[in-house]
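> Here is a sequence with its predicted model. Questions after.
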Amino acid sequence: MRIHFIAIGGSAMHNLAIALHKKGMLVTGSDDFIFEPSASRLARYGLFPSESGWRPEVINRQLDAVILGMHARADNPELLRAQELGLRIYSYPEYIYEQSKDKFRVVIGGSHGKTTITSMILHVLNYYNHEIDYLVGAQLEGFDTMVKLTDSAPVIIIEGDEYLSSAIDRRPKFHLYNANLAVISGVAWDHVNVFPTFENYLTQFSIFIDTIMPDGELIFCEDDAELVKMVNEKKNLKATGYQIPLHAIENGITHLEPGHQELKIFGNHNLMNLSAARQVCERLGISIPEFNEAIKSFKGASKRLELLFSDENTNVYKDFAHSPSKLKATIEAVKTQFEERKLVACIELHTFSSLNKKFLLQYHDTMFNADNPIVYIDKKTFEQKNIIPFSETDIKNAFNDKRITYFDNADNLAQYLLELDFSHTNLLLMSSGNYGGMDLGKLARELNNN
């Protein structure tokens, strides 16, 4: 099989390219710019494009398929050439389904927690050496790539993103997988550039439920009132809810009950994710005691409450949280785990949704549990997205929090943090961006030296 990737450098795209290469297919690809770590990983497998940019001359009738990334526009010259030749063009979720249509497909959806739930499932199955294929949105410890596709694995675990599939396929990705077993972790409005109202966004999850195979099952979070209402309105749907499991917190460590089993993760959000993963693993033949034994060693998904520094007085965490629901849940998790410590919480607003003035109101009261709430927006982000910058008053009013300190310069933010007293205080740094290129690990170490 000869496969060509248009926009091969994307996070999911380059992992799929590597997976198909490992499967023995002849893979080529193009892109206008490829960032790290995609560039190094493609180069390691001999898949890095020989030239930068789009080259319609590489598109020919010998190709069995063209896979189109979300980064490529509808007028991409390679795409136009493929359409002219009548080649089979797939979005990457379409091709994942094409490769897994004869497997048992587990699809994890939800506005938050889906990467962690998927990671937990993979960790447990890997612990017991189960043969599985997968698609997950983070690099996991013990896994070489974020995508694995084989002919032999009977099951595939798929993280089901609700964002659009490609420039010419405006369906949400998770609509294309046709799950045998589906999970929805909760629904909180996101991607306002594509789904302009919450009702429109909610509809995508209703459609996702409708794509479950006739003999399939939905596992869903019972704490989400809108989701419960949606599930109850569905006829002939086999659905099972889940809740936060019994647990106890002692000296900053969470234990599962009964059994007082120590975990490396913490927070109600993570515990809820654990419940979802445990139900999925049960359906795949893993008993509850087996699951509990394996999950003890799970350290968390990449960039999810990742511990950058720790001593007897201070923990510094990095987290991917950026949407209102994730922000609130992550702050609550750290504050609950360390009730005796103060919490300095900093959120970088970076996505198109979070920089939408109407959507900004969704952040109302989300930082209430932080002792020192900080909001950072790189002023260059406003320029790049052609958005009128917010004022400090805009931020404080939207968050309904007059305590917030606002920064639009990374150096000024770093200096402010370095001047704070972090005795008996934790620091939580949250973003889907990179804080203007700030070295967060170096910052964490310097805080300790102060």
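Perfect, thanks for sending it. From a predicted model like this one, the values you see are computed outputs, not experimental measurements. Numbers count the residues shown, from 1 in each chain.

> Going by C-alpha atoms from here, please, whenever you check contacts or count neighbours.
Fine.

> burial count for Ile209?
Around Ile209 sit 25 other residues, with neighbours defined as other CA atoms under 10 Å.

> What lies in contact with the helix or strand hosting it?
Assessed by DSSP states H and E, Ile209 sits inside helix 198-210. If you take CA atoms under 8 Å, 6 or more residues apart in numbering as the criterion, helix 198-210 is touched by Glu162, Pro172, Phe174, His175, Ala182, Val187, Trp189, Asp190, Phe195, Leu218, Met230.

> So which of those residues are in helices?
Among the contacts of helix 198-210, the members falling in helices (DSSP state H) are Met230.

> and the two most separated of the contacts of helix 198-210?
Using CA to CA, the two most remote members of those are Phe195 and Leu218, lying 23.4 Å apart.

> and Val106, which of the three is it?
Using DSSP: H, G, I helix; E, B strand; the rest coil, the structure places Val106 in strand.

> how long is stretch 64-74 end to end?
21 Å (CA to CA, to the nearest Å).

> returning to that earlier point: for Phe195 and Leu218, work out which one has more neighbours and name it.
With neighbours defined as other CA under 10 Å, Phe195 and Leu218 compare such that Leu218 has more, 22 against 17.

> then this one, side by side with the first:
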Amino acid sequence: MPKQKIHIIGIAGKTSSAIAKMFKDLGWEVSGSDQGMYPPVSDFLQENNITVTSPYNASNVPNDVDTVVIAGNALIVDPNNPEYLKAKTLDVPILSYPEVLQEYVIKNNSIVVVGNFGKGTVSGAITKALSDLGLNPSYMVGGQLLDFSESLKTTASDWSVVEGDEYPTPPLDGSPPVSKFFYYNPKYLVLTSAEWDHYDKFSSEQEYVENYQLLVKNLPEDGLLVINSEGKNTAQLIEHAPCKVVTYGISKESDYLYTDIGLQPYLFGNFNYSNLTAAYALLTEIGFDHDTLVDSLNSYQGLEYRMQKVFDNNSTIVIRDLAHSPVKAQAALEAVRQNWPDHRIVGIFEIFSSSLKTKSVLSELHGKFEAADQIFIPKVDAVERINKENRATGKEIVAAIGEVATYLPKDELLIEALLEQTENTVFIFMSSGGLRHIPERFLESLQSPK
């Protein structure tokens, strides 16, 4: 029997390259394309012998392909992508990213973790625990798990764990965009928080919360909702669940309290303690053994760039974190202050996402960075699609944060400023982007002989 053939349009992303590897492991013949190819994804695809072409061209799509996947922003950049137009003439399935997960990863015992805090960390903790229990789950986590070599895997197990993103994706049939988590059919749902996020897609907090409300309503009667009693807007969601509900937390009265479960984890910070409690609560309710869960969660290392220590000589500590919004930066800084109360705390916060570059977000910045002794804002690149009068400048951003903040648009000057005082200091780099390799350059200078 000939191998199944799949072509992935927009293969150069972290998640889409993981899809390519998953199908390669399933024995499929995999090809893909993108507008440009760069390390580390290009290296990853080459190492796995996956054929990649660039730029987009209709001839890149094999005439005898069995399935086509549209990934990344291929159609956002160009709705008339030539490869997509050709695929539509071939009478084969054309799948979006969440549809791939729905068809190849989601299992009968579908565990989905949602919320705008900690869903990747919780998903990874549950995945590790189920693996340690010998259940070999299928899983997808939107980041690199430090305990696993892959962030996406499909297995023959009847269990799956998926990080459920609330960001809407446009269906390929032209119907209105829906949040990705609606594709994942959860039987077991963990909900960490429903604090308004993605302002560019949800026009109000009410619209954002109602999205979660619909997800909760769709749970099966024999399902389970595990919900954070301390999460924003979570209390109002409980009444919509048609199934059993249990709560968890670190201080507020809950069915599962962090202080009661006997963890001594590798991860630190109250929000990580909350995340681990969520995983413990879910798996205990399902019926798994306490001692095995505690051992697994204690040794869990988390995700790359999720409060990840990349340098530590006791005096100087460097942390990478994907905090991309003011509330996430606040949580990260408070965790650092909690863990290193006697150190100087310096935060570098990149204004990366377009939703942070509008004047409407300036009010959200005030009071979120008080746990730091100093905050640096690197260069803020303009987004052309935001009207000039609505764009927030670097100077306006630091003014909104307060006296603790400094705007340094020149990377060399920023690195020099960081190196001025490194003893007894924790540096935390916060960005969902690459920060133009400032962290790597800073580390190189920090470790070079004086």
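Now that the structure is in, tell me what you want to look at. From a predicted model like this one, the values you see are computed outputs, not experimental measurements.

> sorry, back to before: list buried residues within the contacts of helix 198-210 of structure 1.
Neighbour counting over those (16 or more other CA atoms under 10 Å) leaves Glu162, Pro172, Phe174, His175, Ala182, Val187, Trp189, Asp190, Phe195, Leu218 as the buried ones.

> residues touching the fourth one, list them.
Going back to what we said before, that points to His175 of structure 1. So His175 of structure 1 contacts Glu162, Ile207, Phe208, Thr211 (CA under 8 Å, 6+ apart).

> Residue in structure 2 paired with it?
When structure 2 is aligned by TM-score structural alignment, His175 of structure 1 is paired with Phe182.

> what's the answer for the first one, then?
Matched by TM-score structural alignment, Glu162 of structure 1 corresponds to Glu166 in structure 2.

> ok, now which ones touch the spatially closest residue to Ser325 of structure 1 that is not a sequence neighbour?
In space, and not counting its chain neighbours, Ser325 of structure 1 is closest to Ala188: 6.6 Å by CA to CA, 6 or more residues apart in numbering. Contacts here follow CA under 8 Å, 6+ apart; on that basis Ala188 of structure 1 touches Ser111, His112, Ser325.

> tell me which of these are still there in structure 2?
For the contacts of Ala188 of structure 1, the aligned pairs still in contact in structure 2 (both residues aligned by TM-score structural alignment, their matches' CA atoms under 8 Å) are Ser111.

> For Ala294 of structure 1, give me its contacts.
His123, Val124, Tyr127.

> And Ser165 of structure 1, by the same measure?
Applying CA under 8 Å, 6+ apart, the residues near Ser165 of structure 1 are Gly69, Met70, Ser91, Tyr92, Pro93, Arg171, Pro172, Lys173.

> ditto for Ser119 of structure 1
Residues in contact with Ser119 of structure 1 (CA under 8 Å, 6+ apart) are Val136, Leu140, Gly300, Ala301.

> Wasn't the third one part of a strand?
Same thing as Gly300 of structure 1. No - residue state for Gly300 of structure 1 (three-state DSSP) corresponds to coil; a strand is not indicated.

> quick one: which of the contacts of His175 of structure 1 is most hemmed in?
Counting neighbours by other CA under 10 Å, Phe208 leads the contacts of His175 of structure 1 with 23 neighbours.

> Give the equivalent position in structure 2 for it.
Matched to structure 2 by TM-score structural alignment, Phe208 of structure 1 sits across from Leu215.

> One more: Asn273 of structure 1?
Checking TM-score structural alignment: Asn273 of structure 1 goes with Asn275.

> shouldn't its match be in contact with Gly115?
No - judged on CA atoms under 8 Å, Asn275 of structure 2 makes no contact with Gly115 at a distance of 11.2 Å.

> what sits in contact with each of these two?
By CA under 8 Å, 6+ apart, the residues touching both Asn275 of structure 2 and Gly115 are Thr192.

> For the two, work out which one has more neighbours and name it.
Asn275 (28 against 25).

> that's a strand at the more buried one, yeah?
No - using three-state DSSP, the secondary structure at Asn275 of structure 2 is helix, not a strand.

> all strands in the stretch 201-350 of structure 1, in order from the N-terminus.
Taking DSSP state E, counting those that start in this stretch as the test, the strands found in the stretch 201-350 of structure 1 are 217-221, 239-242, 247-250, 253-256, 261-262, 306-310, 315-319, 342-348.

> what's downstream of the last one, the next helix or strand?
Translated: strand 342-348 of structure 1. If you walk from strand 342-348 of structure 1 toward the C-terminus, the next helix or strand you reach (DSSP H and E) is strand 372-376.

> could you give the angle of that next one to strand 342-348?
10 degrees (axes from the mean of the first three to the mean of the last three CA atoms, to 10 degrees).

> which is the next helix or strand following strand 372-376 of structure 1?
Next along the chain from strand 372-376 of structure 1, counting by DSSP H and E, comes helix 379-384.

> what's the spacing between whatever residue of structure 1 lines up with Tyr248 of structure 2 and His123 of structure 1?
Using TM-score structural alignment as the criterion, Tyr248 of structure 2 maps onto Tyr242 of structure 1. To His123 of structure 1, Tyr242 of structure 1 is 20 Å away according to CA to CA.

> Which of the two has more residues huddled nearby?
Taking other CA under 10 Å, Tyr242 of structure 1 and His123 do not tie; His123 has more neighbours (24 against 19).

> list the contacts for that one?
Ala294, Ile295, Phe298.

> repeat that with 6 Å
Not one residue lies near His123 of structure 1 by CA atoms under 6 Å, 6 or more residues apart in numbering.

> Now check it against structure 2: what is it aligned to?
Under the alignment (TM-score structural alignment), His123 of structure 1 maps onto Lys128 of structure 2.
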